[in-house]
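*Asks:* Build me a structure from this.
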Amino acid sequence: MNDESNKHDSRELQMNEKLTRRKFMVTASLATGFAMAVHPVSAKTITTDSNGLLAGAVKIPVKNGAIPAYRAQPASGSNFPIILVVQEIFGVHEHIQDVVRRLAKLGYLAIAPELFVRQGDVLKLSSVEEIRAVVAKVPDAQVFADLDATLAWAVKSSQGNVDRVGITGFCWGGRITWLYAAYNPKVKAGVAWYGRLVGESTPLTPRHPVDIAATLSVPVLGLYGGKDTGIPLESVDKVRTLLASGRSKSEIVVYPEAPHAFFADYRPSYRETEAKDGWDRLQKWFKSQGLM
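*Replies:* Predicted coordinates:
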């Protein structure tokens, strides 16, 4: 085991010890549709069937309980490359589940764990302000530990290949994609969709992508909108410069006319041309890193 793996295991133990100080039992289940806060849902919403797939809700064992997740993989075969899918602030609702099925159709074992479930059930909240109040309570350490547990489950229980692991995430999950790629040496590549890049260091969120960009060793593709009012292009340019000084060979693509959440086909922010281009780039990125 190399030094990097040893450091990861040590960090994981420390984080798990902190998390186990507070007992919990998760009883929430996955959404069967879209989060309440995103209604009405757009007529352009993409629906991917589960034909040829093993797809549905699963439970991921974590310290003192289990968290729900949505998993999809080809119905036959084994040793599948694994893609961790990290949710938006709206939880693992139908859009994220559909993304998981799209990845499974490409031959991946894709899985999206519910990462806010200890703090609250965002799927049943009707306002973005209420959801943000829940999400603000989620510590990065908890998220990393849950993603570690999800990856372990995918390998042990769902025929995943631990040597071919990727991660992708959207909005809140885009930020986590950058950070988890830096945290877990098992990750071989990431694709971050319009994830926040800078922010205040707090006990719950001590680091942000800007803090790890220069030392990142895992190739991450960042996909951003030039009209994103929540992610200034100055921050995108800053991280791009830091990445260029490092060794990860990461890239950032900016779609000049795209707003935030341009991939979210169920929302008014959806931009079909940019979304399709981004999805094509995701596939090529993962393949170029040996994940297919």
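
*Asks:* drop to CA atoms for contacts and neighbour counts, all remaining ones
*Replies:* Will do.

*Asks:* so how far is residue 226 from the spatially most central residue of the chain?
*Replies:* Geometric centre of the chain, nearest residue: residue 86, 2.1 Å, by CA atoms, centre = their mean. To residue 226, residue 86 is 22 Å away according to CA to CA, to the nearest Å.

*Asks:* ditto for residue 149
*Replies:* For residue 149 relative to residue 226 (CA to CA), the value is 35 Å.

*Asks:* Can you tell me which helices and strands the host helix or strand of residue 168 packs against?
*Replies:* Residue 168 is part of strand 160-170 when elements are defined by DSSP states H and E. When contacts are defined as 3 or more CA pairs under 8 Å, 6 or more residues apart in numbering; DSSP states H and E, strand 160-170 sits against strand 80-86, helix 140-157, helix 172-183, strand 187-193.

*Asks:* tilt between that strand and strand 80-86?
*Replies:* 30 degrees (axes from the mean of the first three to the mean of the last three CA atoms, to 10 degrees).

*Asks:* Also this sequence, please, to line up against the first:
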Amino acid sequence: MTTTKEFDSLLPSNCSDRRSFITTVAAAGFALAVQPVQAQTVISTSSDKLEAGGGSIPVEGGALPIYYARPAQAAGRLPTVLVVQEIFGVHEYIRDVCRRLAKLGYLAIAPELYFRQGDPARLENVGAILETIVSKVPDAQVLADLDATAAWALGKGGDAGRLAITGFCWGGRITWLYSAHNPKIKAGVAWYGKLDGAPSALTPRHPLDIAGSLHAPVLGLYGGQDQGIPMHDVEAMQAELKKAGSKSEIVVYPDAPHAFHADYRPSYRKEAAEDGWKRLQTWFREHGV
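*Replies:* Alright, predicted model coming up:
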């Protein structure tokens, strides 16, 4: 875990640069105390009876690396779930989530959405990841890469009529945005994704801006003790969804921090994580995925 002194050492010396850096960190909407690690998960899902592994998809700017998992023996086309990474990229925890979904009968695909900007696994701390990678990733690029991933799924036996998305932290925000972007999405589950922020050239809109434009219902799962996502943002999102007549819902776990599903981190909360996972399954099933 990063101490206050250690985090302060990550800050630029110039005052205006320090303020800019802290704003960028806050905008990421995740717990500052979490360092990037090689994720060793509490839950370890085997690839037995699964087809699982890597691949790549031709996209603008190169070849998009992916990890996917699906039942090895499946009759007919499979419901498909796009799995969107945390800020730390597609590491073992995200790959395990794909295998967990495959065990439930899904084709689950996690694209490496930072591949043009860099590899977060090569960086030593959160500050470096935010400054050198995350701050340079355009939303438009991410949405286009997810479109390409959804199209690729068809060649792997995916069902275009049963497409869902789920994402964690950075990917939780993207889950909201993609659910307003792709009219073919049937359902989304956003885990503690940032809801509001200052618009920029690369991130022109946030979930609060598109609450009335969702093509599919989104289930938002949030922690009441999240230091990066204030409850007034969650309440504002709930109000916007209600005003729009959306079928989306938000569930708050009062005692849970940010990243409560991330079972390789100290932030993991077993009860909230298991309840959220059950809700995800029910949500997808109820909305035809």
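
*Asks:* and the angle from the strand holding residue 168 of the first structure to strand 187-193?
*Replies:* Going by the same axes, to 10 degrees, strand 160-170 of the first structure makes 20 degrees with strand 187-193.

*Asks:* In the second structure, what stretch matches strand 160-170 of the first structure?
*Replies:* Aligned using TM-score structural alignment, strand 160-170 of the first structure spans residues 158-168 in the second structure.

*Asks:* Mind reading off the mean deviation between the matching stretch and the first structure?
*Replies:* With the two structures superposed, stretch 158-168 of the second structure lies on average 0.3 Å from its match in the first structure, counting by mean CA distance after the TM-score superposition for the first structure.

*Asks:* separation between the corresponding residue of the first structure for residue 50 of the second structure and residue 101 of the first structure?
*Replies:* If you follow residue 50 of the second structure across to the first structure using TM-score structural alignment, you land on residue 53. In this structure, residue 53 of the first structure and residue 101 of the first structure are 8 Å apart, going by CA to CA.

*Asks:* got it, and residue 233 of the first structure?
*Replies:* For residue 233 of the first structure, the distance to residue 101 of the first structure - CA to CA - is 32 Å.

*Asks:* Tally up the residues packed near the corresponding residue of the second structure for residue 214 of the first structure, please.
*Replies:* Matched by TM-score structural alignment, residue 214 of the first structure corresponds to residue 212 in the second structure. Residue 212 of the second structure has 16 neighbours, counted by other CA atoms under 10 Å.

*Asks:* was I right about residue 212 of the second structure contacting residue 241?
*Replies:* Yes. Counting by CA atoms under 8 Å, residue 212 of the second structure touches residue 241, with 6.5 Å between them.

*Asks:* List the buried residues for stretch 225-244 of the first structure?
*Replies:* 225-228, 231, 233, 236, 239-240, 242-243 (16 or more other CA atoms under 10 Å).

*Asks:* That stretch aligns to what range in the second structure?
*Replies:* Going by TM-score structural alignment: stretch 225-244 of the first structure matches residues 223-242.

*Asks:* With stretch 274-290 of the first structure instead?
*Replies:* Residue span in the second structure matched to stretch 274-290 of the first structure, by TM-score structural alignment: 272-288.

*Asks:* Need the residues that contact that stretch.
*Replies:* Stretch 272-288 of the second structure has contacts (CA atoms under 8 Å, 6 or more residues apart in numbering) with 162, 164, 186-189, 219, 221, 253, 256, 260-261.

*Asks:* Run through the residues that contact residue 256 of the first structure.
*Replies:* By CA under 8 Å, 6+ apart, the neighbours of residue 256 of the first structure are 225-227.

*Asks:* I'd like those residues as TSV, with distance to residue 202 of the first structure and secondary structure appended.
*Replies:* Below are the contacts of residue 256 of the first structure laid out as TSV (distance: CA to CA, whole Å; DSSP: H, G, I helix; E, B strand; the rest coil):
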residue	distance to residue 202 of the first structure	secondary structure
225	27	strand
226	28	coil
227	28	coil
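
*Asks:* what do we get in the second structure for the residue nearest to the centre of the first structure?
*Replies:* Checking TM-score structural alignment: residue 86 of the first structure goes with residue 84.

*Asks:* Relative to residue 179 of the second structure, how far out is the nearest residue to that match once chain neighbours are set aside?
*Replies:* Spatial nearest neighbour of residue 84 of the second structure, excluding adjacent residues (CA to CA, 6 or more residues apart in numbering): residue 167 at 4.3 Å. Remark: distance between residue 167 of the second structure and residue 179 of the second structure (CA to CA) = 11 Å.

*Asks:* These two - which one has more neighbours?
*Replies:* Taking neighbours as other CA under 10 Å, residue 167 of the second structure and residue 179 compare with residue 179 leading, 28 against 24.

*Asks:* aligned partner of that one in the first structure?
*Replies:* That one, residue 179 of the second structure, aligns with residue 181 by TM-score structural alignment.

*Asks:* The strand holding residue 168 of the first structure: how far from the chain's middle?
*Replies:* Distance, stretch centre to chain centre, for strand 160-170 of the first structure: 10 Å (CA atoms, centre = their mean, to the nearest Å).

*Asks:* now do stretch 60-78 of the second structure
*Replies:* The mean C-alpha position of stretch 60-78 of the second structure is separated from the chain mean by 18 Å, CA atoms, centre = their mean.

*Asks:* likewise stretch 158-170 of the first structure?
*Replies:* 11 Å.

*Asks:* Any chance you could list what contacts it?
*Replies:* 78-88, 109, 151, 154-155, 174-177, 181, 186-195, 261, 286, 290-291.

*Asks:* Buried among those? Make that a ChimeraX selection.
*Replies:* Buried members of those, defined by 16+ other CA under 10 Å, are picked up in ChimeraX with:
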select :80,81,82,83,84,85,86,87,88,109,151,154,155,174,175,176,177,181,186,187,188,189,190,191,192,193,194,195,261,286,291
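
*Asks:* Run a quick neighbour tally on residue 141 of the first structure.
*Replies:* There are 20 residues near residue 141 of the first structure, going by other CA under 10 Å.

*Asks:* if I pick it, what's in contact with it?
*Replies:* Residue 141 of the first structure touches 15, 204, counting by CA under 8 Å, 6+ apart.

*Asks:* what about it, distance to residue 14 of the first structure?
*Replies:* 9 Å.

*Asks:* same question, residue 182 of the first structure
*Replies:* From residue 182 of the first structure to residue 14 of the first structure the distance is 17 Å (CA to CA).

*Asks:* The two - which one has more neighbours?
*Replies:* residue 182 (21 against 12).

*Asks:* Can you tell me, leaving aside adjacent residues, what's nearest to the more buried one?
*Replies:* Closest to residue 182 of the first structure by CA to CA, 6+ apart is residue 216, at 5.7 Å.
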